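Novice: Could you work out the structure for the sequence below:
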Amino acid sequence: MNVSETASRVSISTQNASVDFPIFDARSRSLKKTIMGMVGGNISTTEGKVPVIEALRDITMHLEHGARVGLVGHNGAGKSTLLRLLSGIYEPTRGEASINGRVAPVFDLGVGMDPEISGFENIIIRGLFLGMTRKQMEERIDDIAAFTELGDFLSMPLRTYSTGMRVRLALGVVTSIDPEILLLDEGIGAVDAAFLEKSKRRLSDLVDRAGLLVFASHSDEFLRELCDTAIWMEHGQIKLQGDLEDVLRAYKGQPA
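Specialist: Prediction:
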C-alpha cells in the first residue's frame, strides 16, 4: 500500500458515542470513589436501578490523516477515557466509533514490560505490544539503547531499575515506533531536565512520522509544539473543539 492509500484510510470517527460504567455495589462508596477517580464523568441514578457513571457522553468527531489534536481539561474530565475509546479499548455503550489504521496507544509507559526480564528483552516485548514486529524492534535496539543511556543495565532485569530508568527505557521504545494513529497521554516524569528535553525532541519526531495524533496534556507549551487543533473536555463531554489557541484561551477563561 502506497503513502497516499495509507493516508486516505487513516481516520477516527465517532457519532454520539457514550461510555457508561455501571456500579453494581451501590452501597460501596469507596468503589464509586475509585472508579470516579479513574474515568471522571457523572453518576446517574434511577430509582430501583443500578447507578451508572457516564464517563463519556455524546462524543462526535471526525479526524483524518494529518490531524494533530490536543485534549485539554481538568483531571477527571474524560481525556484518558476518550483516548481509550479511540483506541478500541472501550466500546461505546451508545452511539458509534470507527477507527481505521494501525493504532499505537501510549497511555502508561510501563504497560507491556516485564520486571523479571532484561531491558533488551523488554524492548522487544514493548514493541510487540505497540504493534511492531520482532524484526522491526531488533533493527531499532541499538538506537534505543543509545537514547536511553542505560549501558550495562540493559542486560539486567527490569526490577533492578529505578523509576527514572524505567521511564527512559519506555520512552526509548515508544519514540522508535512508526504508528498510523498515535494516541498519547502525557506521562513523562521522574527524569532529569536534560533527558526530558531530549525526549521531547524524539516525541516531536514520532509525531512527524504518525499519520494522526491525539495528545492529552496539561502543558500548553508541549501542546503548542505537537498540535494545531484541540478539544476541551469537561464532565465527559466535548465543550469546545477548534483551533488550538482558541480552545486554550476559552479553557483558561481568557478573552478572544
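Novice: contacts, neighbours, all on C-alpha from now
Specialist: OK.
Novice: how would you label the residue lying closest to Arg159 once chain neighbours are set aside: helix, strand or coil?
Specialist: Here the nearest residue to Arg159 in space, its sequence neighbours aside, is Pro115; by CA to CA, 6 or more residues apart in numbering that works out to 4.6 Å. Here Pro115 is coil, with the state taken from DSSP: H, G, I helix; E, B strand; the rest coil.
Novice: where do the helices sit along this structure?
Specialist: Residue ranges of the helices in the chain, as given by DSSP state H, are 3-9, 29-39, 79-87, 119-129, 134-148, 163-174, 193-209, 220-226, 244-251.
Novice: one more to line up against the first:
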Amino acid sequence: MAYIQLNNTTLDLPIYDVQGRSLKKQVMRMGRRNSIAEGNDGVVVVRALDSVDLRFESGDRIGLIGHNGAGKSTLLRIMAGIYAPTYGTVESDGKIVPLLDISLGMDENSTGMQNIRLRGLLLGMSDTEIREKQQSIAEFCELGDYLDLPLRTYSSGMRVRLGFAISTAVDAEILLLDEVMGVGDASFMHKAEERLADLHSRAEIVVLAMHSNAEIRKVCNKVLWMERGRVRAFGPTEEVISEYEAQV
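Specialist: Below is the predicted model of the structure:
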C-alpha cells in the first residue's frame, strides 16, 4: 500500500542576494510575520515549512489550500524529493510522479521526439516504457510534424501540450499536482481533463494544490490548510474548507 509520511519536517531556504543594511533590515521586519530570520553566519533564511507532521495513505485525495506563500508548493516539492528537509524526514512507499513543472528536463535544441525520451527518463520511465508509449504521446499532443523540429521553434502552448502529454503518460502510485494550467483550445482542454481524471483514478494517492475550492470539493476527500509553512487544519474536505472560507 502506498503512503507518504512527513515527520517533524522543516525546510529553511537561504536568501543569498540580500545585500546592504537597509534591505536586510526590511527583510528582517517582514520576518516578524513570515518566519524570516538571520542565521549565525549572517545569511538570511526563510522557514518555508515548519515542523510538519502528516501521513497520507492509499485512497487519500488531498487538496491543499492557503494563501500564496503559505507553503503549498513547497510541501509538494519536498514530498517529490526536489528539496531535502533541513530537519525531520520524509518517508514514502510507491512511485511518486510530480506534475509540478511539466517542462522540466526538456532541451531547447532537441526535437519533440527526443524530448519525449528526456522528460520520460526524468519521470522515471525506462527506455522500453518510453518506446512503448512514444506513439500514444505523439498522438495525444497533436503536434504532428513539429515533433521532428527543435523545441526552440515551439510556441508556449505547444510546449505545454508536449510536456503535459509526456507527464500524464506515466503510471503514478502517488500523484502530486500544482495548479494544472491551460493546455490549448477547448477541444484539447477537454482531452486533457479526461486524461487527468483517468490519472487520478489510477493513482493510490493524489495531492493537489488548486485555487478553486469548488474543484477541490469535487475531487478531494480530505483538505490540508497551510498557513505560514505550518499545518493549520487537516481533515474532511467540507469541514476544513468551510472553516477556511469563514476566515478569509
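Novice: Can you add mean neighbour count and distance to Leu184 of the first structure and give the helices of the first structure back as CSV?
Specialist: What follows is those, written out as CSV (neighbours: other CA atoms under 10 Å; distance: least, CA to CA, whole Å):
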stretch, mean neighbour count, distance to Leu184 of the first structure
helix 3-9, 12, 20
helix 29-39, 15, 16
helix 79-87, 23, 8
helix 119-129, 21, 15
helix 134-148, 16, 19
helix 163-174, 22, 10
helix 193-209, 16, 10
helix 220-226, 15, 11
helix 244-251, 18, 17
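Novice: Between those helices, which one is closest to Leu56 of the first structure.
Specialist: Each of these was checked against Leu56 of the first structure via CA to CA, and the shortest separation belongs to helix 79-87, namely 7.2 Å.
Novice: can you put the helices of the first structure in CSV and add distance to Thr60 of the first structure?
Specialist: CSV is the format used below for the helices of the first structure (distance: least, CA to CA, whole Å):
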stretch, distance to Thr60 of the first structure
helix 3-9, 19
helix 29-39, 19
helix 79-87, 11
helix 119-129, 28
helix 134-148, 35
helix 163-174, 28
helix 193-209, 24
helix 220-226, 22
helix 244-251, 17
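Novice: Tell me which of those sits nearest to Ala17 of the first structure.
Specialist: Evaluated over the helices of the first structure, closeness to Ala17 of the first structure peaks at helix 79-87, with 8.9 Å, by CA to CA.
Novice: which bit of the second structure covers the closest one?
Specialist: Residues 72-80 of the second structure are where helix 79-87 of the first structure lands when matched by TM-score structural alignment.
Novice: Contacts only, for the residue most central in space within the second structure.
Specialist: Here the mean C-alpha position of the second structure is nearest to the C-alpha of Leu100 (CA atoms, centre = their mean), at a distance of 3.4 Å. Leu100 of the second structure makes contact with Arg77, Leu176, Leu177, Asp178, according to CA atoms under 8 Å, 6 or more residues apart in numbering.
Novice: quick one on the thing from earlier: could you check how many residues crowd around the residue nearest to Arg159 of the first structure?
Specialist: By other CA atoms under 10 Å, the residues close to Pro115 of the first structure number 15.
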